[in-house]
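[1] Sequence and predicted structure are below.
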Amino acid sequence: MESPTTAATVPVEAADPATLRRVITAASLGTLFEWYDFYLYGSLAVFFGGLFFPKGNETAQLLASLATFGAGFGVRPLGAIVFGHVGDLVGRKYSFLITMATMGLSTALIGLLPTYEQVGLWATFLLVLLRLLQGLALGGEYGGAATYVAEHVPDSKRGYYTSYIQTTATLGFFLSMGIIGTTRVLMGEEFFRSSGWRVPFLLSFILLAVSLYIRLKMSESPLFSRLKSSGKTSKNPLKESFANPLNRKYVLLALFGATAGQGVVWYTGQFYALTFLQSALKLDWKTAYILVSIALAIATPLFIFFGWLSDRIGRKRIMLAGCVLGALTYVPIFMAMKHFTNPQGLPAADPAQVNHFMMVVLLTVQMVYVCMVYGPIAAFLVELFPTRVRYTSMSLPYHLGNGWFGGFLPLIATAVTTSTWAQTTFGEGALYTGLIYPIVVCIITVIVGGLFIHETKDHKLETHIQT
């Protein structure tokens, strides 16, 4: 699964332990802050519809808000192409700095936007524009972080070390919920809804300064530096990644045999579960945030565990097992969530009837699936592609799987659940019809990945010099 061209390979020794710690800390902290920026909107999507979209139908407002959330995911593949090209052509560090500045500024500016009541559709337009800039930046971030760390670490521990990056998406989401929840409590619900919601976004100015300082102190990865000094970097990463039939084959296999399933499992467990609690089960936001936060805190170390385990038993079997478990158990899990939260379907869930312990258990089980599919994915993707086009080649399938298959999941699932078809066909069971989408995608991933992708854990990352 290496370069389709003939190549001489030059081994590159892994960095010393102190350097590895600095590399992982720098890449992970910067990425964590970017995920925090990106997920602020997602955490507030339930009531953002009333701030930036025409008033009237609450369901339409929610769907519009989720559509804007999904728009950021929709442009992530474009960001992957643009910044992946820059990263393979010029360098990983340079691309890092651009994505960080773009993300930080676009997020902070959301905190300064006027609302729909103040400027009408201009508010909607500006929100969507900034959300698209966020998506572009994030599209270039993850592939760079994963590639950068993977090109520093020993081959035998690549799953373990890159799994630290995998924690940043969940920690960023966790951080966004924590700051939003704290702000809402300290400022009061009424003030938060009117203007206090701006505070978490404006904090991005501070995070941007910290992140840029961290990124500026980073040096280029040793594999890319050696490739560049030899004059053998790709002259056209896009062409080599997608015009070459063999490399294009692996891009498609990575998408349909790994990242599509990983994306829907991730967003079912962390985002759709939160939306389901608040919108479908009518649980108050504070309780929903606390329950999801506890489950996140319990499960987050498992990202590192499954990354470590993938160095021993392989990436593929762990990731596909997570997809299989999701496909088999999502419906009973969500039915149990209703049973333990709002069994009678009341307009608002009765706090006295909520079984908090069982809800944490059910949410944590979903988080375990997330850790299984996401913990090993960075190591898996970097091992599929050669150094000269690694950033570009791995970024596109990752962001198609997560940005399109995963990012649009809350919108698709909510739209299906509230559709006339679901309501008339399934009655009360329509509540669970949104799960059809992640289950089908998981099944496709298991079939494609199981039949057509070979294990990658024993692949060596070396500098490939075309001959």
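    Received it, and whenever you're ready, just let me know what you need.
[2] CA atoms for contacts and neighbours, from now on please.
    Fine.
[3] who's in contact with Leu227?
    If a contact means CA atoms under 8 Å, 6 or more residues apart in numbering, then Leu227 has 233, 388, 463-465 as its contacts.
[4] Ok, Ile179 next?
    So Ile179 contacts Pro200 (CA under 8 Å, 6+ apart).
[5] Could you pull out the buried residues of the one helix or strand it maps to?
    Assigned by DSSP states H and E, Ile179 belongs to helix 158-187. Within helix 158-187, the residues that count as buried by 16 or more other CA atoms under 10 Å are 158-181, 183-184.
[6] Same question for stretch 347-356.
    For stretch 347-356, burial by neighbour count (16+ other CA under 10 Å) applies to 349-350, 354, 356.
[7] Now the terminal residues of it, how far apart.
    19 Å (CA to CA, to the nearest Å).
[8] Centre of the chain to it, how far?
    30 Å (CA atoms, centre = their mean, to the nearest Å).
[9] Stretch 278-289 now?
    22 Å.
[10] for the strand or helix carrying Met100, the distance to its chain's centre please.
    Applying DSSP H and E as the criterion places Met100 in helix 92-110. With CA atoms, centre = their mean as the basis, helix 92-110 stands 17 Å off its chain's centre.
[11] Put this next to the previous one:
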Amino acid sequence: MSEIAAAPGARSTHHQPSAKEIRLVIAASSAGTVFEWYDFFIYGTLAALIGKAFFPADNETLQLLLVWAGFAVGFGFRPLGAILFGFLGDKLGRKYTFLVTVTLMGVATAGVGLVPGAATIGLLAPAIVILLRILQGLALGGEYGGAAIYVAEHAPPEKRGFYTSFIQASVVGGFVLSIIVVIACRTFIPEDAFNAWGWRVPFLLSLILLGISLWMRLKLSESPVFKAMKEAGEMAGNPFVESFTYPGNKKRIFVALFGITGVLTTIWYTAFFSGLSFLKGPMRVDAATSEWIMLIAGGISMSFYLVVGKWSDRVGRKLPIVVGAALSLVLLFPIFWGIGALANPGLAASARSEPVVVSGDGCTYDPFASVQATECGRVLSDLTALGVSYDVAPGEGATVVTAGSDVLSVDILEGASGKAAFQAALEAKGYDFSPQHPPLANLIGIVALVCALGMLSALTYGSVAALLAEMFPPQIRYSSMSIPYHIGAGYLGGFLPLIAGYIVATTGNAYAGLWYTWGIVAFGLLVAWWGIRGGPPRDFEDSGEAPPVSPATP
């Protein structure tokens, strides 16, 4: 194979990027990634308010699940975006493709902030929001591959892991930025006004971020590897088709999907999205306090990705991923148990000393039903909304609810007033449903535990951009790495909040949703151990997997 078509770090023979140019490449690509992920994550950060505006329902759990379903829809369209923009990126160039993706993302995000609520335009409101989420998913499907490849193809091979790790850190940066903007808006906008209309401001701010991102990215030149391939006539004829016909690529795509993306995406969303939802929801920690916890922990965690990326330049890409996945299997549940004990110790103590058990006819709970069919189902619905863990015991006849050794009256469960009375009965047994403000020592402990989750994420994510760029041939790299990455991130990760929320709702156990993450990571660890090549980092052409390349047919 010619020198020109080789290696993510290869250079065109007529231009070697200077140190200044590489710094601009990293800065512009990372900033654009921060802004684009900010646009995507602001939806999840404001999930509760979005639910009230666009997905109103009498069932609070159903309302939140509908929000997460909308979140998942955006992720579901990421693979289609990967196919579309991967094709364009391999045919037309890296630079112009991710200019299009960031523009589409910014416009779609601002649109969410302009959609009237369901109270004004009815079902048209959620329909428009879902359409805008689809556009966001398409844009995001093209963004990551473009930014990661663009940096990888500028970076010297010995620093590729470190340079591309800024892209991974930028994903966390987008999450952190979304929280910063929400906190700032809460600070300057009165609470009632923020709940009514102020939550729209973070969405509209995406237009400013879009302008900054476009300004930075327009300063960039095309990737030297892409320019060299184009000049040499070694472009792919159909990047999408060739991604599945190139020798050995099916195995590489399988490994990229399950052994790399499946692991990193479920750990990432569990660490940050499930972490935030867990604090605000079952643990009932004050919303502002929860956001500050995730802001501090996320800000600290960003540095972990850079450390892991640099480490992978010495030890290879496989070791950090395998270590991170194995540690996640061991530590995931203990870390969340620790967060729960520190965030709401009273709730944890009450659950141990006064466990709730429910029995009766038709004692099942359907989270997607607006109204439960049976009295026992309504009890489970109320317990789920309150974040109270419960067990269901076999029983027939009237519904019976016990807390510890005492039987709670169930003739008060009809309507909102009945739910309030039921809550009062549980409070009398020691359950605390007030907004929690943990003491400083507990807050420090929670931040430390979320940082531990951030480290697990960094181990499985920090070196991934370099690894994926090195796994696939340059002619079809954009398509080949984007397709498995966004299928994995779109379905295994994007549906995580919905699936985990459903598991929690149907089991009555605030920690049960973690089993979804655990199962995906366990399978991914086996695939990563089998399929990722070990040893020092190697370019695609140096791996012994690259057959000779024929120029594309005109």
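    Perfect, thanks for sending it. Bear in mind the structure is a predicted one, so any value in this text is a computation, not a measurement.
[12] count of residues packed around Pro154 of the first structure?
    19 (other CA atoms under 10 Å).
[13] That one and Gly143 of the first structure: what is the separation?
    18 Å.
[14] next one: Leu136 of the first structure
    For Leu136 of the first structure, the distance to Gly143 of the first structure - CA to CA - is 12 Å.
[15] Need the residues touching each of these two.
    Joint contacts of Leu136 of the first structure and Gly143 (CA under 8 Å, 6+ apart) are Ala80.
[16] Which part of the second structure matches stretch 225-233 of the first structure?
    Counting by TM-score structural alignment, stretch 225-233 of the first structure lines up with residues 227-235 of the second structure.
[17] In the second structure, which residue range corresponds to the helix holding Ile179 of the first structure?
    Here helix 158-187 of the first structure aligns to the second structure at residues 160-189, judged by TM-score structural alignment.
[18] Filter the contacts of Leu227 of the first structure down to the ones in strands?
    Of the contacts of Leu227 of the first structure, the ones assigned to strands by DSSP state E are 463-465.
[19] Format the residues you listed as CSV; extra columns: neighbour count and distance to Phe271 of the first structure.
    Below are these laid out as CSV (neighbours: other CA atoms under 10 Å; distance: CA to CA, whole Å):
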residue, neighbour count, distance to Phe271 of the first structure
Thr463, 25, 39
His464, 24, 40
Ile465, 22, 43
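[20] Save these as TSV, and put in distance to His339 of the first structure too.
    Converted to TSV, these look like this (distance: CA to CA, whole Å):
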residue	distance to His339 of the first structure
Thr463	55
His464	56
Ile465	59
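[21] what's the distance between stretch 274-285 of the first structure and the middle of its chain?
    For stretch 274-285 of the first structure, the distance to the chain centre is 21 Å (CA atoms, centre = their mean).
[22] Show me what counts as buried in that stretch.
    Of the residues in stretch 274-285 of the first structure, 274-283, 285 count as buried by neighbour count, 16+ other CA under 10 Å.
[23] Greatest separation within the residues you listed: which pair is it?
    In terms of CA to CA, these reach their longest pairwise distance at Ala280 and Trp285, which sit 12.2 Å apart.
[24] so how many other residues sit close to the corresponding residue of the second structure for Ala60 of the first structure?
    Alignment note (TM-score structural alignment): Ala60 of the first structure maps to Leu62 of the second structure. Neighbours of Leu62 of the second structure under the rule other CA under 10 Å: 24.
[25] Over to Ile453 of the first structure?
    17.
[26] one step back: Provide the aligned range in the second structure for the helix or strand following the helix holding Met100 of the first structure.
    Moving toward the C-terminus from helix 92-110 of the first structure, the next helix or strand (DSSP H and E) is helix 116-119. Aligned using TM-score structural alignment, helix 116-119 of the first structure spans residues 118-121 in the second structure.
[27] so where do the strands sit in the second structure?
    In the second structure, the strands defined using DSSP E lie at 356-359, 390-392, 400-403, 406-408.
[28] Format these as CSV; extra columns: mean neighbour count and distance to Met455 of the second structure.
    Output for the strands of the second structure, formatted as CSV (neighbours: other CA atoms under 10 Å; distance: least, CA to CA, whole Å):
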stretch, mean neighbour count, distance to Met455 of the second structure
strand 356-359, 22, 35
strand 390-392, 17, 32
strand 400-403, 20, 39
strand 406-408, 14, 44
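[29] could you dump these to a markdown table with distance to Met1 of the second structure?
    Formatted as a markdown table, these follow (distance: least, CA to CA, whole Å):
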| stretch | distance to Met1 of the second structure |
| --- | --- |
| strand 356-359 | 68 |
| strand 390-392 | 63 |
| strand 400-403 | 72 |
| strand 406-408 | 76 |
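[30] Any idea which of those gets closest to Ala522 of the second structure?
    Between Ala522 of the second structure and the strands of the second structure, the tightest spacing by CA to CA is seen for strand 390-392, at 27.3 Å.
[31] in the first structure, what residues pair with that closest one?
    Per TM-score structural alignment, strand 390-392 of the second structure has no counterpart in the first structure.
[32] For that strand, what is the distance to the chain centroid?
    30 Å.
[33] related to what we said a few turns ago, kindly indicate which of the contacts of Leu227 of the first structure lies nearest Phe191 of the first structure.
    Nearest to Phe191 of the first structure among those is Arg388, at 51.6 Å by CA to CA.
[34] and the closest one, how far is that from Thr259 of the first structure?
    For Arg388 of the first structure relative to Thr259 of the first structure (CA to CA), the value is 22 Å.
[35] next one: Arg193 of the first structure
    Arg193 of the first structure is 36 Å from Thr259 of the first structure, by CA to CA.
[36] neighbour count winner among these two?
    The neighbour comparison of Arg193 of the first structure against Thr259 (other CA under 10 Å) goes to Thr259, with 30 against 16.
[37] isn't that one right up against Gly406?
    No - between Thr259 of the first structure and Gly406 there is no contact under CA atoms under 8 Å: 9.1 Å.
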